[in-house]
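1. got a predicted model here, sequence first, then my questions.
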Amino acid sequence: MEIIPDVDVFVGNNIHVDFEIYHYWLRNIGADEVTDLLVSSGASNISHIEINNDDFEKSLLYSHVLDQYRLFSMVEPMVQVPTVLCTQLTYQISLKIQESLVSNYYELDDQVVREILGKKLSKGTRRDLDEVAAKTHKRLRFCHRQFDNCKRIFKTLEDWPGSLLDNIQTKFLLPQELAWKYTVVVFLSSLRFECCKRKLAYLTTSDFIECGKLMIQNWTAAATGSENPETELDRDFLNELRSVRVLSADQKICEKHRHLISQEMEKTYPTLSHASRTPDQSSQSRLSRVRSRDSSKDLIPEALFLKVTRGLVTIASNLYRTKEAQDFFIDVVEKVIEPLQSCSWSKSKVEDFLDIYSTTALQFTQMQQFSDVWKKFSTTAIRSIVKMYYTSKSVDNS
């Protein structure tokens, strides 16, 4: 009589996905550990198993976890390419479950992503992920998957023309918020923006996402309707920005600009004049202050104004250089935020000052012909500065 060998059989039709177990699988937690976690928490989607410490019931739960892990491993290649998942005929998976599988698989971990922002998505960076795993207290394979997801999207779409956001949503079927995160991660990594210097350590992933989003919307070639990839800055825009040097090169314009800003700031902050003057200025006689034609200039200290002006103009006029563009975030901190913080201004006051700075700059004839270019730059730069300033100032002093 022929002996039939024992075989393990896994049969599937309408698949059931236990997303609690999927959550553990995505974090590379072993089946044994997951079983223990489910038993200790008493939570599971398995209605026919009463979870307790009984060895038989626990073995049933363990088998269920293994079945789920086996299923996840089989569908993973399709989940990595969502357009394949939604057209495959091997598994009967509802559209809602497909969407949940993809969005959870591609979900970004802020701590891990923070460590790879701006770095080249290469084998060398992947080899260094053991340091990221140790720093973030995440499992190495989890870090690998986060990196591989970013690299997969980058490699798939690096030569696609048009909107990177639209391309990601079309090819990977991700929800818009998540697609925006990948858009910025790919953008910052493609252009190698410096995000890891010590002075930038206080910034979070969401801070970079917001600033990067502004750059993509205003500074890239695709933002002008060009068919060039959205991972490229608009070269014509960057070259025209060099003309804003007039704001710092002409001393008369500098003085007039500071005077205009002081007048506008005094309308919003009438007490600022007392706070910004030095003790010597405060002790001057009332008569001498009245006679001073340019007393309103004192509302914005000359040293502060010159530092901020040089900082903004330097950043703007040098963006056409690749290295200077890569140092945008560190330049913002060193050349603009640090001088502003010396005044202990609140976020709202800094925002008002920068908005007034931007609008009053266009009152000069020399700047009016570059008004569109200046607005594109200043809108993005100011919102980025305010975001970064607010983050570094955890308490609003207003």
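-> Arrived safely. This structure is a prediction, so every number in the text was calculated from the model and none was measured.
2. CA atoms for contacts and neighbours, from now on please.
-> Fine.
3. quick check, central residue of the chain?
-> Ile209 (1.6 Å; C-alpha atoms, centre = their mean).
4. ok, now which ones touch that one?
-> Contacts for Ile209 (C-alpha atoms under 8 Å, 6 or more residues apart in numbering) come out as Trp180, Lys181, Val184, Val185.
5. now with 10 Å, please.
-> Ile209 sits next to Leu117, Trp180, Lys181, Tyr182, Thr183, Val184, Val185, Leu188, Met215 when contact means C-alpha atoms under 10 Å, 6 or more residues apart in numbering.
6. which residue comes closest to Leu173 once chain neighbours are left out?
-> Among residues not flanking Leu173 along the chain, Pro82 sits closest, at 6.4 Å (C-alpha to C-alpha, 6 or more residues apart in numbering).
7. what's the burial count for Asp54?
-> By the criterion of other C-alpha atoms under 10 Å, Asp54 has 10 neighbours.
8. for Asp36, see how far away it is.
-> Asp54 sits 12 Å away from Asp36, going by C-alpha to C-alpha, to the nearest Å.
9. likewise Thr170?
-> Using C-alpha to C-alpha, one gets 40 Å for the distance from Thr170 to Asp36.
10. so which helix or strand takes in Met74?
-> Taking DSSP states H and E as the criterion, Met74 maps to helix 55-80.
11. this is the comparison structure:
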Amino acid sequence: MGLHYTEVDVFIGSNTIIDEHIYTCWLDGYTPQETAILVKEKECIVLRGIHDDLIISDVLDQYRLFGLIERLLQSPSMIGQGWSLQINAKTRRLLIEKYYEFDDCVVREILGKKLSSRNRTELKDVSEKTSVGLKSCRRQFDNVKRVYKAVEDMGGNLIFNIQNNFLLSERLAKRYATVVYIANNRFETSKRKINYLKFADFYHCAYQMMTNWSCKNPECKYEESPMDIDREFLQDLRELKVLLEREYMDEHKINFMRELKSKSVDRMDRLDKQINDLDSLFKNTSRSIINIAFRLNQGKEVRDLFLDIVDKIIEPFKAYKLVKSDLEVFLQLYMESPKNMEVFVRNPDLWVVWLRYMRTLNSCIIQMYH
């Protein structure tokens, strides 16, 4: 009687254990020796009596593991096709999210700069200025560049594209979307007058512009990318130039003053006392707002958007030491008061364009008014 043999493939494995604290230290650029000290301090009770050599050995094992994983983290979409290491889904999400997380202060320094090799070599200055490790600064710079390169030519929703390609949470994908949006439009962010602005200010404004000024049509007339301002909208903005004509500006101002008085006599009195010439402030602000709309059509001019907002609108209001709530009232009434003017009654589509422009601009001005 012959013997029958059956081949059996056996795989024995277990989930790879990731120490989140050690992973964070690795991301921050700490050496294994520095991390071992931090681990011992954090887990002093648990590790009491454990020899230092065992702690450093464990840290070194984790560091070697992170080195193996890093290549996969740079192409997160590949992760779903299988890991050579057994890592559960929850840990994968943690590894990816933390690897792509960034410090506001570091990205604030990167904003507005070309994502070039030369600027990467100058990250030592960023590290010293922000007190964030050089290795971490380089990782953050490389991640921004990687995300930008991956999505710059994609159509469709920018946030979804980033989520889909890098397996990030919606929160983090939104943060990256605003950074690459600013990079794509080459907005000026480093001039002295706007140095006071934080990453949170640029995030807020870029998100508002992405959401409200980009082309919503999947087949945009001018084939804009999701990182471009809707060109049809930009062309429509040119028609707002009519508001600078004397008769329309006077009518707008009269409507504005009427609305302001009806809202609050106390507020009207306070503004009159604080602002020596409310008439002049209205006209100057109106000219600035309309001129900014008109210049959005010009590539070089659009780069100075944040600078223009600060220089032409925020600083004149700051000179009167107005509180933010008064600025909010001024801008809200400025936006709403021309509704019944002939130019908008005759052309309802232009009113839609006006609101689309002003709601976003007002939101940015208020955010940037520190």
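-> Yes, it's here. If you're wondering where the values come from, they're calculated on a predicted model, not measured in any experiment.
12. what range in structure 2 does stretch 156-172 of structure 1 sit on?
-> Alignment of stretch 156-172 of structure 1 against structure 2: residues 150-166, by TM-score structural alignment.
13. now the matching stretch, how far from the centre of its chain.
-> Its chain's C-alpha centre lies 15 Å from the corresponding centre of stretch 150-166 of structure 2 when counted by C-alpha atoms, centre = their mean, to the nearest Å.
14. just put the contacts of Ile209 of structure 1 in TSV and tack on neighbour count and secondary structure.
-> Shown next, in TSV, are those (neighbours: other C-alpha atoms under 10 Å; DSSP: H, G, I helix; E, B strand; the rest coil):
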residue	neighbour count	secondary structure
Leu117	23	coil
Trp180	21	helix
Lys181	22	helix
Tyr182	26	helix
Thr183	27	helix
Val184	25	helix
Val185	25	helix
Leu188	25	helix
Met215	22	helix
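15. how about those, which pair is most distant?
-> Pairwise distances across those peak at 15.2 Å for Leu117 and Met215 (criterion: C-alpha to C-alpha).
16. follow-up on the earlier one: in the helix holding Met74 of structure 1, what's buried?
-> Of the residues in helix 55-80 of structure 1, 58, 60-62, 64-66, 68-69, 71-72, 76, 78-80 count as buried by neighbour count, 16 or more other C-alpha atoms under 10 Å.
17. for that helix, packing partners?
-> For helix 55-80 of structure 1, the packing partners by 3 or more C-alpha pairs under 10 Å, 6 or more residues apart in numbering; DSSP states H and E come out as helix 19-26, helix 31-41, helix 82-85, helix 95-105, helix 140-157.
18. could you list the buried residues of the longest one?
-> Along helix 140-157 of structure 1, the positions that meet the burial threshold by neighbour count (16+ other C-alpha under 10 Å) are 140-151, 153-154, 157.
19. with the first one instead?
-> Neighbour-count burial for helix 19-26 of structure 1, counted by 16+ other C-alpha under 10 Å, picks out Phe19, Ile21, Tyr22, Tyr24, Trp25, Leu26.
20. the fifth one: what's its closest spatial neighbour, skipping adjacent residues?
-> In other words, Trp25 of structure 1. Nearest to Trp25 of structure 1 is Tyr69, by C-alpha to C-alpha, 6+ apart, at 6.7 Å.
21. which residue lines up with the one you found in structure 2?
-> By TM-score structural alignment, Tyr69 of structure 1 lines up with Tyr63.
22. re earlier: next, format the buried residues of helix 19-26 of structure 1 as CSV and append distance to Leu312 of structure 1.
-> Formatted as CSV, the buried residues of helix 19-26 of structure 1 follow (distance: C-alpha to C-alpha, whole Å):
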residue, distance to Leu312 of structure 1
Phe19, 49
Ile21, 51
Tyr22, 48
Tyr24, 47
Trp25, 47
Leu26, 44
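23. now, which of those residues sits nearest Lys323 of structure 1?
-> Minimum distance to Lys323 of structure 1 across those is 37.2 Å, recorded for Leu26 (C-alpha to C-alpha).
24. aligned partner of that closest one in structure 2?
-> In structure 2, the residue matched to Leu26 of structure 1 (TM-score structural alignment) is Leu27.
25. can I assume its match is in contact with Asp103?
-> No: Leu27 of structure 2 lies out of contact with Asp103 (C-alpha atoms under 10 Å); the separation is 11.9 Å.
26. which neighbours do the two share?
-> Here Leu27 of structure 2 and Asp103 share the contacting residues Ser136, Cys137, Gln140, scored by C-alpha under 10 Å, 6+ apart.
27. what's the distance between the counterpart of the last one in structure 1 and Leu304 of structure 1?
-> Going back to what we said before, that points to Gln140 of structure 2. For Gln140 of structure 2, the aligned position in structure 1 is Gln146, judged by TM-score structural alignment. Distance, Gln146 of structure 1 to Leu304 of structure 1, using C-alpha to C-alpha: 43 Å.
28. so what's the nearest residue to Gly225 of structure 1 once chain neighbours are set aside up against?
-> Ranked by C-alpha to C-alpha, 6+ apart and with sequence neighbours excluded, the top spatial neighbour of Gly225 of structure 1 is Gly162, at 7.9 Å. By C-alpha under 10 Å, 6+ apart, the contact set of Gly162 of structure 1 is Ala221, Ala222, Ala223, Gly225, Ser226, Glu227, Asn228, Pro229, Glu230, Thr231.
29. neighbours of the closest residue to the third one other than its chain neighbours, how many?
-> It refers to Ala223 of structure 1. In space, and not counting its chain neighbours, Ala223 of structure 1 is closest to Gln217: 5.6 Å by C-alpha to C-alpha, 6+ apart. For Gln217 of structure 1, the neighbour count with other C-alpha under 10 Å is 16.
30. check which helix or strand covers Gln217 of structure 1.
-> With DSSP H and E as criterion, Gln217 of structure 1 is part of helix 205-219.
31. against structure 2, where does that helix fall?
-> Alignment note (TM-score structural alignment): helix 205-219 of structure 1 is matched to residues 199-213 of structure 2.
32. what do you get for stretch 326-336 of structure 1?
-> Using TM-score structural alignment, stretch 326-336 of structure 1 lines up with residues 303-313 of structure 2.
33. what sits up against the matching stretch?
-> For stretch 303-313 of structure 2, contacts defined as C-alpha under 10 Å, 6+ apart pick out 112, 182, 185-195, 197, 202, 205, 281, 284-289, 291-293, 295-296, 301-302, 314-318, 361, 364-365, 368-369.
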